[in-house]
Structure formats: structure tokens, C-alpha cells
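Undergrad: got a structure for you, letters missing:
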């Protein structure tokens, strides 16, 4: 049998209308669950843990509300709650706390909310608590790691930074998926009307034009709290990204320093190699007529030292000049601007001034002849538009003394 077979067994815990556990980890066939609760086999795919489903969903059906968010896979009815795979999950502590909280809220019955909304509120509260718990752990780990990176940067810390970045990205995706699932329900009046299961059971079903404020406030409150978690995790994620960029800049700077040191060493080696040219020449068994000169050794040694120093100084200056050009060549102020760009800029500026002068003259003429409610001629629908040819003619200049 495949995972999509209707006869496959699902394990679930059932809570009755009084909040008491009626069945613990019972095994039920898909076909029995569908016939008993008025569901389709495709609806159970969202709450079957053996079917990969990473997108949080909240589905409204006439017979119940299907919820698949984080560690909770449940079906809420007007008088019962079915928790699928509530026991034996990856984190049994979270599930145990959730079941106890759900029992407590359903047994008290102190709220004016109907049964399904009290169960839904408990489920959303458990989801929010799980988000905040994971957020607190991530915040603590990130703060310790960033503080450690300020003192020293090593391979192990960079590997931990990469892992934390992946965890933050996954947590951010899950939080956004939860917010999106709640937002889709809030924006759909039809889905919210279907969630009033108690009213539908009593023969007063809600429709899209009914008052849905009670459920809307519940979902909007949860949505705002998830937004707060999202804002905080986005801030932490931004801090991690900024730290990664700064670490990359520091590593690049150290790499450049090592390259500069290697180049300086190569330049000094070149200077020393140049000075050994005389050693190689006079080391040959050839007669140079300088063997008996008492000053030849000192003169040639001085020339070799001078050549070595000259080569080293010239190479270091050239290296320093190249490094300065590499940093400022993209924004050099000594380069003259392109004459082609200057001509275009001047032409645009001249046409802009012409347009302003023509508009000022027309405004003054219309002001003294017949006042108009339009502040600018181009805003007046009855005004004649400017001729493009006028922009290419020089404006008239008044003579002095007039």
C-alpha cells in the first residue's frame, strides 16, 4: 500500500467536548476517518506526517478545521479535537505541554468563545510559544557567536556562522509561511464563516455577510504576534549577514596584506639578485685586468649595493603607486569629463532655461489680461500647448532702460 491509500492507518489522539482525552494514540484507517468526519482523502494529506508537507496550512471545511502548523497536525470540530501523531513525535516535551494546555483550556470553559475557537486559540498559542522558544535559543546562540567573532576569527567559528545562518533562514521561512497561512484565512470571509462550527451545528450557519469579528480578532491578534517574531528574526538575520560581510572584508584585507608582503619580498629578492650580477661576472675564470687594483673590490661592491637599493626603492614606489591607483582610479577627480557629455549637459540646461523663461512670460501675460484659476498654463486644458520649435529659439531679451 502506498501513502496515498485510503486504507492506510493514522495514529491520533481524540479529545471530547469536555476536554478529556477519549482515545490516546489510536490507530484509524483513512477511509474510516473520512467517512466518520465528512472529509476527503486529499484533506488528510495535509495532516499525514508521512507525506512531505513543509507549507503551513489552515483549511476550513464544513465538518471541521484542518491545521498543519509546525509540530501540530490537528482537526478541530464543534465537539472534538483530533491530534494526529501527537505522541511519539520528534519533540515529545512540546507536544505534552501542548496537550496539557489544550485540556486545561477546554475543561475550564470560562471564555465566551465557542468550543472550536477555544481549541484554535490553544493551538495558535502553542505555535507562538514554539516560535518564541526557538527565537530565544537562536538569539542566544547568535549573540555568543558574534561576540566570539569580535575577538578572533577561525575556521570553526566561520563554520558555526554558516550553520546558524542556515537555521535562521529556515526559521524565517517557517515564520513567513505561518503568517501567510493566517493571512489567507483572515482575507477570506468564506473560510472564516465555515469556521463557525457550533453555529452551523445549531442550525445558524454563518455566511460572508455575517458578523465575523470574533474570529477575525482572534486571528489578527495571532498575526500581529507572529509579525513581531518576524521583525525580531529579520533583525537577527540582518546582523548575521552584516557580520558575514565584515568578516569577508577582514579576510580580503588580510589576503591583500599577505599579497603585498609577498610582492615586497619578491622586490627585495629582485634587488639582491641584481647585485649578484657582478659576483657572477667576476666569479668566472677570465682576466679583467682588475685583479691587482687595490680599489676595484670596494668600487664594485659599492656599485652592487647601490643597484640593489635602487631596484628595491623603485619597485616599492611602483607598488605603492599601483595600490593607490587601484583604490582611487574608479573615482579619480583628476580625469577630465568627456566633452560629448558636457555638450549634452549644456544643451539640456539651455533648453530647460528656455522653457522656464517662456513659461514665466506666458504666466505674466495671462495674469494681467485675464486671471485664470490654473496656476500653470500647462495645467489648463484649454491652453495652447508649447510648440517644440520654441525650445530651439533663443528667448527674447529686454533692453536696458525699458
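TA: Received the coordinates, thanks. Treat the numbers as computed from the prediction; the structure is a model and nothing was measured. Numbering: from 1, shown residues only.

Undergrad: rest of the way, CA atoms for contacts and neighbours
TA: Fine.

Undergrad: Which secondary structure state does the nearest residue to residue 50 once chain neighbours are set aside sit in?
TA: Leaving out its chain neighbours, the residue that sits closest to residue 50 by Cα to Cα, 6 or more residues apart in numbering is residue 3, at 7.1 Å. Here residue 3 is recorded as coil under DSSP: H, G, I helix; E, B strand; the rest coil.

Undergrad: From what I see, residue 3 and residue 52 are in contact.
TA: No: using Cα atoms under 8 Å, residue 3 makes no contact with residue 52, being 10.5 Å away.

Undergrad: any idea how far residue 258 is from residue 363?
TA: Using Cα to Cα, to the nearest Å, residue 258 is found at 68 Å from residue 363.

Undergrad: Who has more neighbours out of those two?
TA: Taking neighbours as other Cα atoms under 10 Å, residue 258 and residue 363 compare with residue 363 leading, 16 against 12.

Undergrad: Distance from the strand or helix carrying the more buried one to the middle of the chain?
TA: Remark: residue 363 resides in helix 339-369, with elements defined by DSSP states H and E. Distance of helix 339-369 from its chain centroid, counting by Cα atoms, centre = their mean, to the nearest Å, is 46 Å.

Undergrad: also this one, for the comparison:
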């Protein structure tokens, strides 16, 4: 990995080297931008036009991996890349690390644009182009792709080891049994796409597993001890879970959308389309040679613009129409047959990403259950506080009766009861009995109304 990282590092440009006796270009630009204008304000204050120009039209470092597994660093600007891969500018914008776009897989005429988490690349029939980065997932993608491209296929190992063995047993040959199902027989673009899908699914599943390891002990601790610190940690955990679930859901929806659209899957067969274009090109050249050599029309004979086309031109036209119909029928049949390869490839990783999504969904349900349990506990504590407050209010009302009796007997008027020595004790006894009766009456009323479990 270290050797690959050193090999993939872009060379230092010559413009960044400061020659003796020559000022640095950045110093000149800084002096020009800080030079005050006629109004006293510095020119281009707050605007980095040079940075915007470099970002839009400057050279970018790309990692190129060909079909043989060889990798190299190339410096290509945006417009050259657009012409090279026949892509519009909006597709290249998906690969720009300065912008944040959801996961996308686009099939174009000559390329497949892949934006899956850290893997942002352009896959053609002959090469894979990645933005040069020192991210470990990008380097792992390059290493894994090179390993798979340099590993011999199953058919090659069979031919090298057992060339004298009888390969046909029964009615089905070895190629029919293993050749169509082995991933080594997939086209180059699908093998590169498979490595990108595997890297994205592995990255998301690793994050989901890490979140699970952190979540379950924290939630168990929260159920045993409800505190502000634990609640804040669960809140941050839930926000991370929602963000990760959204990313996993986007990858899953993108794969499902591709599997549901046969046209998009057929558009991604770049090697097949390239082979058809080459066969069509060579077929046109053969027809042109036939019409120029074997046709009955002379090259030097004049052609009238109003006359009917000669026999040679009619024959060429009929042959081209017949060939185009035959090619279209054959391509439609082969597309319907071979589209199952890509569908099976996408379905395999759809199952993987769906398993990750189910894992995150289960974790979210566990968090929701924990929140419901905590809310139930808080409601129980709140109910206990309300019951205690109700009992305290009732007891306060009973005690207030003594204050009423004391206030009545404390008035400044003479009565005969004041002359009886045992009158004070009888007043206390009668007042206490009345208070107890009133308190018990309140308790029976609370039990009858089911306001308090007694």
C-alpha cells in the first residue's frame, strides 16, 4: 500500500519551484491583489477568481487503470476528459470532491459514471479513471482492481492445467456450466463496477457495524441511568444513524432503479457496444470496397442527379439495410440474454446493501424502543410526583382546619366555654377526628376515581 501511495503521488509542478533571483508567482499575485485601487480598496477583495478559474479549467490528476491492470497518473483538464469519455459537464460535476452529491450510477454511450461514497470514477470499455486521492478506500479500490485483472480466469487455468482432458461430458460443456456464472468472464466495465460496489458496500457495512458496537452499550446504560450526558450521547448517535441510513438507502435505491430498468442496464454494456461499432465500421469498409471494385458502375462515369441510382448503389443500400436489421435483431436478442449477467451482479450487492439497511433499521427500532421505555419511566415518575403532591395538598387542607378553629376561638369576645378547664382538650380531639374523617374521605374519593392506587 505504501509503494502504491508513493507511485500515485502527483509530481510537483515546475511553477511551484522558486528560482533564485525570481519572485514567486504567488507573491506577485498577492502583491497585485493587495494593491489599492483608485477608491482606496484592494482589488479583488473577497474574490478568488484565480482559484475559480483553476477549479473550472485547470489540470487534474487522475489515476488510470487499463484492462491489463497497469496504473499510471495522468494530468487531464475538464474539457479533454469530456471529449475523451464523451460525457457532459454535469456528469463530471458528480465526481468533483468540492461538491456533495448522493450516490449515483449513470450509464452513458461510452462510459459509466460511478459516484459511490469515496469511489468516484469513470469506467470505459478500456480503462478506469479515478480522481487521484490518498484516501485509503481509493487506494484499496486500485489494488483490488489490479489484483482481479491480473488474476487468471477460471477458463485459462483449466486450459493450462488440463488441456488433454475431455471437457465435454454429456450434453453440457464446461463453458456452459461455469463460463457464464464466473465473475472472471464478465466484461471489463462490469468487473470494475463490481469492485466499486463491493468497496461502497463494505465501507457502509463497516460503519453500520461500528455504530452497532457503540450504540447497544450506550442504550443499555441509558435505560439503567437516565442522565443529561447519556441523553446527549444518544441524541448524537441517533443523528449519525439517520445520516448513515439515508446514504445506505440512496445506494440501495440506485441499485434497485438500475435493476428495474432494462434500458439502463443495456446501456452499460460498453464492451459489447464497442465491438458492434468496430464490426459496423469494418462492414462499411468492406461494402465500400465491394462497390468500388466489384460493382458494375465505373468510377469515371458521370452520374446524373435526376436519374435513378445505379445497380451498384442499389445493391449497397439493400445490403446496408439488411445488415442493419440483422445487427439490430441480433443485438436485441444478445442484450436480452446477456443483461442477466449485470442483473445478477447488481442483485448480489443489492442483497448486501439491503442487509446493511436492515441492520440499521433494527438499530433504529431498538433506539425507538429505548426512547419509549424512557418516556414510560418518566411518565411513571411524573405520576408518582403528582400523587405525592395530591396527598400533600390534602394533608395541608386538613391541617388548615386547625388554623380555622384557632382563628375562631382567638376572636376578642367572651364565651362560657373559656371558663371550662377541659374545653381545650375536647376542642383538639374533636378537630383532629374531623380532620382524619375528611382526609379518609378524600382518599376514598381518589380511589373511587382511580386517581391514586391504594
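TA: Arrived safely, thanks for sending. As the structure is a prediction and not an experimental result, all values here were calculated from the model.

Undergrad: Could you tell me how many residues sit around the residue nearest to residue 50 of the first structure?
TA: By other Cα under 10 Å, 12 other residues sit near residue 3 of the first structure.

Undergrad: How about residue 308 of the first structure?
TA: Using other Cα under 10 Å, residue 308 of the first structure has 22 other residues around it.

Undergrad: and it, what pairs with it in the second structure?
TA: Mapped onto the second structure by TM-score structural alignment, residue 308 of the first structure lines up with residue 435.

Undergrad: before we move on, which element is its match in?
TA: helix 423-448.

Undergrad: Just the buried residues of that helix, please?
TA: Residues of helix 423-448 of the second structure classed as buried: 431-432, 435, 438-439, 442-443, 446 (neighbour count, 16 or more other Cα atoms under 10 Å).

Undergrad: Between those residues, which sits nearest residue 32 of the second structure?
TA: residue 446 (84.8 Å; Cα to Cα).

Undergrad: show me the contacts for the closest one.
TA: residue 452 (Cα atoms under 8 Å, 6 or more residues apart in numbering).

Undergrad: how close does it get to residue 452 of the second structure?
TA: Separation of residue 446 of the second structure from residue 452 of the second structure (Cα to Cα): 6 Å.

Undergrad: Over to residue 320 of the second structure?
TA: Look at residue 320 of the second structure and residue 452 of the second structure: by Cα to Cα, they are 93 Å apart.

Undergrad: how big's the offset between the longest helix that the first structure contains and the second structure?
TA: As assigned by DSSP state H, the longest helix anywhere in the first structure is helix 213-282. Helix 213-282 of the first structure differs from its equivalent in the second structure by a mean of 1.3 Å after superposition (mean Cα distance after the TM-score superposition for the first structure).

Undergrad: and that helix, which stretch of the second structure?
TA: The aligned range for helix 213-282 of the first structure in the second structure is 340-409, by TM-score structural alignment.

Undergrad: quick one on the thing from earlier: redo the buried residues of helix 423-448 of the second structure as TSV? Include distance to residue 158 of the second structure.
TA: Shown next, in TSV, are those (distance: Cα to Cα, whole Å):
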residue	distance to residue 158 of the second structure
431	107
432	104
435	101
438	99
439	96
442	93
443	90
446	87
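
Undergrad: what's the closest of these to residue 161 of the second structure?
TA: The closest of the buried residues of helix 423-448 of the second structure, once distances to residue 161 of the second structure are taken by Cα to Cα, is residue 446, at 90.6 Å.

Undergrad: just to confirm, which helix or strand has the counterpart of residue 165 of the first structure in the second structure in it?
TA: In the second structure, residue 165 of the first structure lines up with residue 238, judged by TM-score structural alignment. Assessed by DSSP H and E, residue 238 of the second structure sits inside helix 228-260.

Undergrad: same check, this time on residue 66 of the first structure
TA: Judged by DSSP H and E, residue 66 of the first structure forms part of strand 65-69.

Undergrad: can you give me how far that strand is from the chain middle?
TA: Relative to its chain's centre, strand 65-69 of the first structure lies at 27 Å (Cα atoms, centre = their mean).

Undergrad: who's in contact with whatever residue of the second structure lines up with residue 104 of the first structure?
TA: Correspondence of residue 104 of the first structure to the second structure, assessed by TM-score structural alignment: residue 147. Residues in contact with residue 147 of the second structure (Cα under 8 Å, 6+ apart) are residue 69.

Undergrad: now residue 113 of the second structure
TA: Listed by Cα under 8 Å, 6+ apart, the contact set of residue 113 of the second structure reads 91, 104-107, 120-123.

Undergrad: What is the aligned counterpart of it in the first structure?
TA: Match for residue 113 of the second structure (TM-score structural alignment): residue 66.

Undergrad: who are the neighbours in contact with the match of residue 165 of the first structure?
TA: By Cα under 8 Å, 6+ apart, the residues touching residue 238 of the second structure are 364, 367.
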